[in-house]
Every structure is written in C-alpha cells, then in structure tokens.
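# here are the coordinates; sequence isn't available:
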C-alpha cells in the first residue's frame, strides 16, 4: 500500500495554532486527531501489556491473551520475549492499532500491588530486559510500543494523587532503571506517564523528569502521552513536555482556553511547536505499520499464534517443590488403573489474566481440568480422572455466560437494549446481542439507536439455566447504574432500591454486590433476567460513564460441605492435583490486595486434603506471592501465574513431563507479608507514600538483613540436573565478559538459566550484597554441554547513583562475579578489578 511520510517541519509552519492545539490531545478513547486539510491522519492505540484488545471494551473482538507480565519475566528468555513481542505486533495490526499501550515496566515493590501481575519483576534489570526485548519484537512489526507507567506507579491506592517520596538513589537504581534499560536497548516510540506524583510533582507535569532526565539526559526522541485521564494542568504539563493528552476529547487542552493562554503569552508558541513535533514524529513512526484506515478488527486464529502462547506459557511455569519426584505424573497406568483427583476453585476456571486494562476477551481459554483431561486421553484413558470444587474463590458471584442459553440453545447472555425503563408500555427496543460474558462494562457502548452522548437507556440481560443439582442458588449483581435480578419473573437480587458503594469495575466506581437466594430443581429450565439501567439511574453519585453490571449465580453450599466432598474424593484416589490461587477479582488495576493470603477456604481445603492423601501436587495461579501455611507438608508445588489462552495446556504440559519446567521466579516469595521490606510503607497515608526501604527492594533486602524467604528470586527446579563449571571472567576498561560451561547431568532434556550477579568488595557506601547484572538461558539435551557467555559494560556492572555528585559512580575496586541458577544458589565465583573511579550520565 505504501505510506507518505509527513514533512514534520513543513507542517509545523503550515498548521494554524488551533490545529496544533488540537493535535495535543486524543480525538476519542483510542485515536489521535486528524488534520484532513494537511493530510495528517489519525492513528489508533490499544491496550495492552498481555494481549491486544482493540478499540472495544463492550462486545470486543476476541484476542489472544499472553501470560501475565510476571509470568513472561519468569521465562528469563530474551529470544522468546522478542518472539512474543512480534506476535503482539502482528495482532495489533489485525486490530488496526498503530500503538500498543505496553509493556508495563514498573517494579513489583510489594506483593499487594494491584497491578503487580502486569509488571515484570522486583528486579530492575530483569524488568528492563523483559521490556526491551518485547519492545524490540513489537517494533520489528513496525508497530509502536508505548512503555509505561513512567515512573513509580507501583500501587493502586490513591494512584492519581499519591505523592511518592523517595531518595534520588532509589529513584535511579530501582524505579527508573527498567525504563533506562528499555530506552537504551529498544527505543520505544512512545512513553506513558504515571498518574502519581514524585516528591511533590505529578510526573505528567515534571519538567525535571520529562525534560531534564528523559530528553536532555537520555536523549529520548519518542512521544510522551498521559495515562488515561492522568493529566492535571494545561500550561504546566505542556511546558514539562507532556506531548499528548489521552484520552480525548480533551479536558485540559480545550481549544479556546489554550489559544487564549498562547495569545496572552502565558504559553509560548515554541512550547506548542515542541509538543506538536513529537506527536507528528509519533504519527510518522506509526504510519510505517501500513495499516489501512478502514481496517476491520479481527481475531488472530492462526494455529501458530497458539503455539507461541503455549511455548511462552510452558517456559513461564516454575517448579518450586518436587519431593520424592512425585512429578511428572504419568498419563498411563500399567498395574491397575491409577486414579487422579483434580480439586480446587481454579481447576475448572480459566485464570487467563489479572484484572483491569490488562484483561480482555480471550479468543479461547483452556482450563487446567481440560488440559489435564486431554493428557489422560492421550494416554488411552488408562488413568481415571475425577473432579471436586473443594472451595469457592469468587469475590463476587461468577460469570455465568457459559451456562446460560438462549431459545436456540446457543451459549451466552442475550442483551436487549431499550430507550424506556422496564414496565413501560410498548418499550422501544433498539439493539440486541448475544454476549460471551455476564460481566458487562458499557464504557464504550455505541449504537445507531442512540444519540451522540446519550447516557440514559436500559438493557435486559437474560438466558435460560438448567441446574445439574437440586439446591439453593445465590444470585447477585453489582453495578454502576441500577440492576435487579429475576428468576422466572420473581425478584431475587435488588441493586436498585438499595445500593451501597463498592469496588465494582476497575475504576472503583460501582456498588457492592447485592445477593438473594432461590431454590432450584435439577433438570428444570429457569429464565434468568437482569434488568439494568445506565448511570443516570445510579442513586449514589453522578458519573460520566455509561455504566455497567456484573451479575451471576452459583450453588449455595457452605465451605464445610464443599471441603468434605473434596476430602472424600481425595481419600479414594492415588494422587491429588489441587489447583488454587487468585483471580482477576483479587489482583486488578483499581485496588491493591488487603493481604497476601489466598481468600476463602482454600488453605483449609489444602490442609484437610493433606490429612487423607500425601501424594498432593499444588498448582498455584497468581501474579504475585501468596502465603502458603501448608507448604512444608506438600511434596510438589507448581507456580503457574495467569497463563493466557493456553493456561490449561501449559499446566498439563509441565505436570505430565511433556515439558521440562524451566521457569524462574521473577520475584521473591516471602514467608509472610510482614517480612516484605515495603510492609511498613505501602499504600497512601494522607496522600503520601514513603519508599522507606530505599534501594533494598526484594532480594536486595532479604539478603542484606539475612531474612529467610519461602522461595528466593530466580529460583526454579527442573526434572533434570545441571552442572556449572569452567567459569571465565575477562575484563577491560569497557566490558566484563563472563562465560561458563553448563552440562545437563540428568536423563531428561531441559533448559537452565545462568544468572550473573556482581558484588563490590570494598564499597564506600552501603550496597546490596549482590545485584543481578545479566543472565542467559540455554537448552541442553541429556548429557550435553554448552557454553553460556554474557558481556556486561563495566559502568553497568559496577555503578551506583551518587546523590552528591548527581551522577552514576563506578569506584576503583575489585568486584566478585557470582554465577548461579538462583539468587541464593551461587555455584561459581570469579572476580575482576577496575583501574579508576569515574562518573557518568545518560544511557
């Protein structure tokens, strides 16, 4: 098709001041403003970090969902990150998106962070390399990556107003470092600013950060954009260098008001031109993707995409315990039929991602039960498989679209939209859909039957349900708007006449869930209907959102009954696979976790099952650490993250040994929350958060104070064994080159990660015991030996931030090179010396 590159400087001369101002904010939620007179096109952006949603929250075109960020990082595989990024780039084009709003490269400062799962690691180097290589992959497809959230957006509590207080050393060494690495190695075309303040100033209006560090020091030439509604001023943000306000239409760069500021010489025309220049450069870069302006969003159904998702998922899974080699499980049984029970709230649930803007409508999902069942079928069904729920996990009642049907027997929720309220004579219906979810957020709902900006309308969401068991069932709904749930015409749950503020929707705008109970009979078909009114009907507060409703139902069964059922099953089988953890209801944008525990009765379930069967494999799914009071009693433990579309297949691949696990923890797992260095300083207190642990985040802290953890950073077992030998360290004034021979000494092919840490021998200031400086992953057949070599610049290997000099400092000293396969398992040690002390800035 070909693209015509914009002549940026000529356009700056030809654009009028009002046209320039219009370019500095989005046109709508996903697009920039076009200037047709000068053939400046609109470009499209799209979430996100673990899959490309496209332009719709409501009834979106399905997407491929990748494992969450902390899972991606756990692969420790630079080449695989590039491959994943390339798939993201391809899928962005299929959604018509020129810019991907990701990757997320904030620090997992605490296990409680609501978006911890979306970031990569507690370690800035691992975070930076993961981001850089994913960006490389995305931009190999000529799609622009927008690195986010710059910087210190490490909690959800009061995220738009919280003032992050920290030392310049922590700012540079920990929180800026991932962005530093990604900018240096991959040059993302765009950068998204964080919501929060840093030391008193919002990042989106900090000239010190956006101009002093980003432009002057890092020499960054990409565009800066705000997080959505993350802009707080007109003049200050423009002068700081916040190029693009998102989303549109603008709130702060209104044409009349901003033009008035320019005409009054309060905002210099050069400031306008400088910001427009970066927006035009972004458009030029985006046009290289050669996306047709009339593209119709489509899903990527190429089997090759599923292969990549499965490969990434396979390598992300971390084997944490395997006493007595209980794993891998066998697909076949020779002497008598072996029995396996699959138990747990996540066994038949597909925990593909955490919540918020990272979540999307996955094209398909494979549950752990489905993945395990398929493996057993491959073995000829000589192993029997049984299931029990064991415990509930849902914070609210579950999505029921997969168990509701319409009159034709099609799965899904029938949505009928009306101009008039329920009960109105001759209601005017203007739209109807069959939807794959009962968790409905209508923020971007549009229809020809509505006037532009029309907020007040109504919807009936309905379907038929046939219970498999006679019992009491709980029905409920939370909403932004009003909602009532009916079963066969009888009101069961009322979130219309009685509403209480809650945290529904990732913006925390809606109500708590209201519930009711009704007795249902097995085999009888019931009509379920949720009557919904949009946000103008909301009784609690005004909202500019259209609104939404989450409704669902499930059997009403006390925890003790479900545990008893699971225990009885566990008694009767040879082995038990317990699939537990969290979900997007507990880890999500919009709020932080209140504690590190798995909610509900899961821990009790595990402990009771262990009393009757010792052959237990626990598979935990969460994006960040959870407490594990039962860990010492469990012989096998697998950490599986949120695994994307292929999560069930990847879990089964590892459990049955078709894939030898090679994942390494991208963060430390403390024994309890109180052990975490941020414990006393997490969350907003009177609008401030103090990063009191300074540079001692994660393993840097645990090692310095000699605090034992449950599982250390970089840790992960294999079904084979490896030997490290023949360490070589060679250094000159520019680089240190580290090489080591790795041998697979076991009988199974597998991959191992060589982790290279550096320790300064005689530092003049307090430094961590050691810091990760590079890593390399190698695949080895049984008995095979290969060399792994990494080259690290001397300045990156040795430097710390000198706050007095306001520069990086590398001290003349001797440095230890510590090589191992986790942060607490150093196998080989070497050293090198530097000949001088020097200071530096830049990338």
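Perfect, thanks for sending it. Just so you know, these numbers come straight off a predicted model, no measurement behind them.
# contacts and neighbour counts: CA atoms only from here.
Noted.
# so residue 759 makes contact with residue 770?
Yes - using C-alpha atoms under 8 Å, residue 759 is in contact with residue 770, at 4.5 Å.
# and the next element down the chain from the lengthiest helix in the chain?
For the chain, the longest helix by residue count, based on DSSP state H, is helix 269-287. Downstream of helix 269-287, the next assigned helix or strand under DSSP states H and E is helix 303-316.
# List the contacts of that following helix.
Around helix 303-316, the neighbours that count as contacts under C-alpha atoms under 8 Å, 6 or more residues apart in numbering are 64-67, 71-75, 80, 83-84, 87, 640-641, 643-647, 649-651, 653-654, 659, 661-664.
# try this one side by side with the last:
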C-alpha cells in the first residue's frame, strides 16, 4: 500500500514521536494504533535468526560462524546464505536481522573474532555486501554491525579506540562504506565503544557527517542493546533508535525536557521518525502487520545448504604423506577419535549469536556413521579436560522433576518471596540459563520476581565432586534441601560470565554416590539495584534487564586423560585428535585469555603423535591459535572453525574425502601472539581504557609484512586434495580511471590428486613502486576470485577487477580519497599473501580523487 510518510509525521503528537525513538520491548519497536502504524520485530544474528528467546526458544538454523564463511572466499555462497537467513528471519515473524558482524579481526585474542569474516577490509566488505544483498532481496532488512571498531571485548562498553584518521578510513570504516555503496543496508547498529574520545552512538561525525552526508546513506541507525549512552547527544548525533525497550535513556520525560530546554531540535526527532517509518514501508509492515509467532523450519534443503557452506569454510593446513583423506580400507582396522571436542557439540562461540539448533552433529558421531557399514572400528577417548569453568551440568545426567526430560524446571513467583503456588513453570534444557525479556507472560516486566530452578542429578561415579553456582542477582544452591552455596550476585569489574553481567562462579565440593539421585534446587530473585544512569556512565548497560543462573557440575576424575588417549591411539591405525576452544573460551563479553590451546590439549597432541604416526589434528576455534612446536609432530592439520549444526557432518565430509577442501584462511596465522597488532592494548579493564591503534593502516597480514616477519600461515593459505596450475595471467584492461577498472584474467587448471572436484581461490594485491604520496602497506588485497568446481584436467579463466576505489588512500588534510598522478603499482597475483607474483605494473597518469564513490 502507498504510505504518505510526511502526512503520518504531521499527524503524530510529540509524545508519539518520542515513543518511536526507543524500542517498545526487547525485540520490538513502538507503533501507533490510532494511525495504523505497526511495530517491527528484530531478531539477533549473525549465526542465524534466533528469535526473541535466549537459549530455550524455538529452534533455529545454526549457520557456520562468520570466520568460517570468510574462509570460503565465496561471494555467491554468501548471497545464497543471505537469502536463507532471510527465510529463517521470516520464520521468527521478524522483519530485520541483526547481521552481519563486520568489525575486523584486529587481534588474535578478540573474543568475538569468530563472528566476523576476517582481518582484511576489502575481503570483509565484499562478503558482507553479498550477504546483505541476499537478505534484502527477500524483503528482510539487514543490519551491519558494530559501527565502528568494536573489535575487542575488553571494557567494551566504555573503552576508547584511538585510531589515526587514515586507519579509521582505510581499514575500519571501509567495509561499512563498501556495503553502503553496493548493497544499501536498511539499518546499521552503532558500537558500544568510543572512537577517538566519542561514544559511537553519540558521534555526529560518524553517524551523520560520514554515514549520511558523505556516503549519502538514508537507512536507520539503532544502538547496540543497551548501547545508548545519553539521550540528547545520541539524538543530535543521528542515532534513530534506542534498543532494547522500554527506554532507559530516551524516556518521555527526558526527551521532552531536552526539547523544551533547546538541547534537542524537534526537527532532528522528525528525521529519526521518518527513517523508522521508511523502514516499516521497506519491510512491508503497513501491508502485513501480523505476528504469527515463531516456528522452526528445519527442512532437508536447509540442512543441505548449511552442510555445503560448512564444508566450504574448512581449511586444510597440512597434509604430509597423504594422511588425508581417511578411507575405509583393510589397512584401516581401527580409527581412534580422541580429544575434548570430538564427542561434544562445539557449534559456535558464546554470546548473543549462539542459537538453539533443531539438531546437532559432532565429529565423533558423524565419523561413526561414516564407518558404520565398514570393518573399521571407531574408538573414542576424551583425552583432556579444557573447561574454563566447572562444566555446565550435563542434561543427560539431570532431569526435570516434573517431566523427567533432561534439564530442569523453573518455578516462578511474583515478588521477592515465595508466597503460595508458583504462577508459572517452565522447562529448560540447558542448566546455564539466561533470561532477557523473555520470562513467562504472567511475570510483569518490572524485575520484581523470584524463582526456583530444580533438577534431579544422578552421578555416574562415587567421589568428591565439584558443584558451582554463578548468577545474575542473588541466588542460593541447595542439595537435598541443604544449603551449599550462597551467591550474592555482586558484580565485579572483571566479571566474565553472562556477558559480564553475572558473578564469578562459587565452587564447593561434596561427596556424592554413583547411581543415587540428588535433588538440586537453586533459588533466587531479581536484583533490584536502582541505577541512576544519568550520574554513573560506568554501569553496564541493561544491568537490570538480565537474569540467569549457571549450575556447574564435575565428577572427580583422577585419571591421566592424555596418557589414556595416547594408549588407545597406539593400538590404532590412525588417530584424529579433535581439539580447540568453545563458547566459554571465545565469547562476547571477554577476550581470549591465552594464545595456546587451553588445558592439556598440547600434551594430548604430542603424546598421541609420539605413538601413532598417522596423527591428524582437527581444530575447532574462531581465531588462530599457537601451533608451534606441535604442528611439526603431526601429519595433518584441519581447521574447521565453528560450523553450527552441521559441524560433525562437514568435518567428516572433508576428513573422509567426499568433499575436497576449498577453504582458505581469512586471517593470517602468526607464530607468536606478539606478532598480532592489538597486543599493545591494555590487558586489564579500567576506567576509560584507551587502545592506541599504533599499527595504523598495517592491520592483519600487512602488520607482519611491515615488520618483515613470516607468519606460520599467510592470509589466503589452504590446501586441497587436488593440485592446481595457475598460468597465462594477463591484463585485459590497462587503463585506470574513476569509472574504469583494471581487468586481469588468469587460467586455473586442476592437475589432479583426487577424483572429487575441487575449487581454487586466486588473490590480487597491489604494491607501491618507489616513493608514494602517502605511506602504503607493502601489499594490499584489492581483488579475489573463486573458481567453480573443477574435475581433474578441467580448467577455467577467472577475472579479477581492480578499481580506483580499491587503490585510493585517504588524505586527512584534504579530507578526500586520492590516487596521485605519477603513482605506480605492481600487480601481484597468487594463492595467498606470501605466494603472489608480479604480473604487471599499473601507472596512474592523471590524478584520481573523490569524497565518496558511487555504486560499482
């Protein structure tokens, strides 16, 4: 239907206009019924459309992590997955998905690196653009985030990123500029952090001067959840929407007073209302304002797409003596699959992106299925304990006392005392339970409630076992009605659990008997600290909107796990060691505490490799880890990242050779953590922590190039079971103007090695020749292309386009992009950043300059 936005704005009262400036609830905007203006529902991404309930909601398709999608280097695949993500968003009755995450993986210890596509601005911008195009082609709004430089979780709500102008423009803003230019996203999300002294949500320079005026973008900008730091400054900066609702900053009284006092112009409010109404028009909400609830699609077609996408991101880093692929054969009588991540599901990193999938696969279960009809025996051992905390109590050892299903039950009461019967009872599968605006409808949204989480625990062994409790707000743990732990719920500056909103875990030990059932009860109530946010900006956003408890349980185990696993491998013909991190080591709210594999995993690898020559290591992680010295002791190394619900099937497809690995590294793998630029950042949080981006434009592989340090694996590296030949590289179009690209063709041929078709990725870099007008990186990625699947003997021609916008540098003095006359560049073509050869030179005869580029 045709909607006259100007007319609607003229009919709105000031109170109604103010209501549009903040969410009505956690996942919905406000509407005005008298004028027929509907609300709009948003859903978390980027790993899938979770819907409005954390943890225990309707299952949703769990996509491969962003870094795995980055490893595909496949623009067409990202657009296809964007279409699938839109389909999932519709299944949750939402119209906007909070995806993609576009911040650069600046430092190897970044807690949310797994969410983004990689380290390189051009690469991230290209893939994000493709995903946004796919999402919005289906009538769903995408939300690139977090604008800008939200690349560390240390003091993430208040930390200040001190970024030189060129680095800000050429590295951190560039991916957003690319996606605005080429995909016109309907929304963007501002970051929590400060950039050069200004909170992003209150930076008029970023939100209005750059994104709107300079880039000409007309979409809506919302805050991250709880990321509106002040009402007046954020409105004046151009932040349209405070989320979540009800508002904390932009209350009716606060905004009205700001207008009356002349601190906020009513015209600015009209502009934000206009953008919100425009989003409603784009999403079709005026045509269909229904809310049909949330459903789980879980179709075979979806599963096949996710499996293919997961396979495409897996990177083969080492394969000596053709250790891979593993095929059933007479010589392979026993296959050992060991390691802490072999049997358990490690689908993604932690935080708001984590999803309850309709099903899970593990590496062990998928390999067992693969060898079930053959004579090969598959044996397993955990091999190491890598839990960062006391592990969450397993649902297979805990049952709901009401239903006997795995997990537990939550009884709810009004008020802070348990009076009468519960007003509601809900079931939880996971005993790490988080509630965020999704309590039972009968519980009012004023945080005045109490609860009792009950489960029946059945130990498998007798001994002195660990029990732990962490909570948001005060809680107590009882075992058979005996109080064991009393948790105040007091927040600490260095808190890590519950997105940093919870207490650290309290641990006790108690003697339990195998086979006996113990009644576990955790009681608590909402925390009701009254927070004056106008006075205390150091308070964590949304502190009073979260609630949760975590029940940890670990049975006494005095065995030597690595030695036992090694003995099993000694008796096997091959060993697959599945190691890595998980959602408690890599998570929103904290950076990773160490570069090396946690726990005894390095010892496990080395002891297995010492007794089993055919040792294959599979790493599940969202960022590089320290590989030396153990990588030199194993025959094969496969990096699977985090693959969502299809993690096991995808790993088995690659390990067993039914999929020829085509993933290529989206980040450089340094030998030491000190070789990653962000390590000059403070390691402890504090008031107004500042991170100085002293490396400037030398981010990712450029940093190692600048220092002259060789990585253990370069950007773009990856092996296949096939070999490729690159030949006949030629420049088809030599002239470079603001409207004319340089075009390069290269022939790629699969010369054999596997009966399974294979794909190759070709990268193009430019390197300055002689002294340049402004300092440039040693080489800069400026184009890439991926071949189709090629059978042995087949070849194809790939095309690489290099346009002026990929070569320009930002001149802070003139505030424009420029390629000066007389500039000369070598063009390098190859398969990774350390294996690229000069194929020609590009000479710029006439200066090219611009402020903002038009769509390519």
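That came through, no problem. Everything numeric here is computed off the predicted structure, so don't read it as measured data.
# follow-up on the earlier one: mean deviation of the longest helix of structure 1 from structure 2?
Once fitted to structure 2, helix 269-287 of structure 1 is off its aligned match by 1.4 Å on average (mean C-alpha distance after the TM-score superposition for structure 1).
# Check which helices and strands that helix is in contact with.
helix 8-14, helix 17-23, strand 223-225, helix 235-240 (3 or more C-alpha pairs under 8 Å, 6 or more residues apart in numbering; DSSP states H and E).
# so how far is it off the chain centroid?
Relative to the centre of its chain, helix 269-287 of structure 1 is centred 30 Å away, using C-alpha atoms, centre = their mean, to the nearest Å.
# which residues in structure 2 does that helix match up with?
Aligned by TM-score structural alignment, helix 269-287 of structure 1 falls on residues 266-284 of structure 2.
# for the stretch 301-450 of structure 1, what spans make up the strands?
318-322, 339-343, 384-388, 413-418, 429-435, 439-441 (DSSP state E, counting those that start in this stretch).
# actually the stretch 51-200 of structure 1, not the one I wrote
For the stretch 51-200 of structure 1, the strands defined by DSSP E, counting those that start in this stretch cover 99-101, 144-150, 163-165, 190-193, 197-198.
# mind giving me a markdown table with those strands and columns for mean neighbour count?
Shown next, in a markdown table, are the strands of the stretch 51-200 of structure 1 (neighbours: other C-alpha atoms under 10 Å):
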| stretch | mean neighbour count |
| --- | --- |
| strand 99-101 | 29 |
| strand 144-150 | 28 |
| strand 163-165 | 22 |
| strand 190-193 | 26 |
| strand 197-198 | 23 |
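# Minimum distance to residue 292 of structure 1: which of the ones you listed has it?
strand 99-101 (14.3 Å; C-alpha to C-alpha).
# Mind giving me the packing neighbours of that closest one?
For strand 99-101 of structure 1, the elements it packs on are strand 45-47, helix 78-94, strand 144-150, judged by 3+ C-alpha pairs under 8 Å, 6+ apart.
# and among the ones you listed, the most buried is which?
With neighbours defined as mean count of other C-alpha atoms under 10 Å, these peak in mean count at strand 144-150, which reaches a mean of 28.
# re the thing from before, now render the strands of the stretch 51-200 of structure 1 as TSV, adding distance to residue 551 of structure 1.
TSV is the format used below for the strands of the stretch 51-200 of structure 1 (distance: least, C-alpha to C-alpha, whole Å):
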stretch	distance to residue 551 of structure 1
strand 99-101	29
strand 144-150	32
strand 163-165	36
strand 190-193	34
strand 197-198	36
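# can you tell which of those strands is closest to residue 324 of structure 1?
Short answer: strand 144-150, nearest of the strands of the stretch 51-200 of structure 1 by C-alpha to C-alpha, at 43.5 Å.
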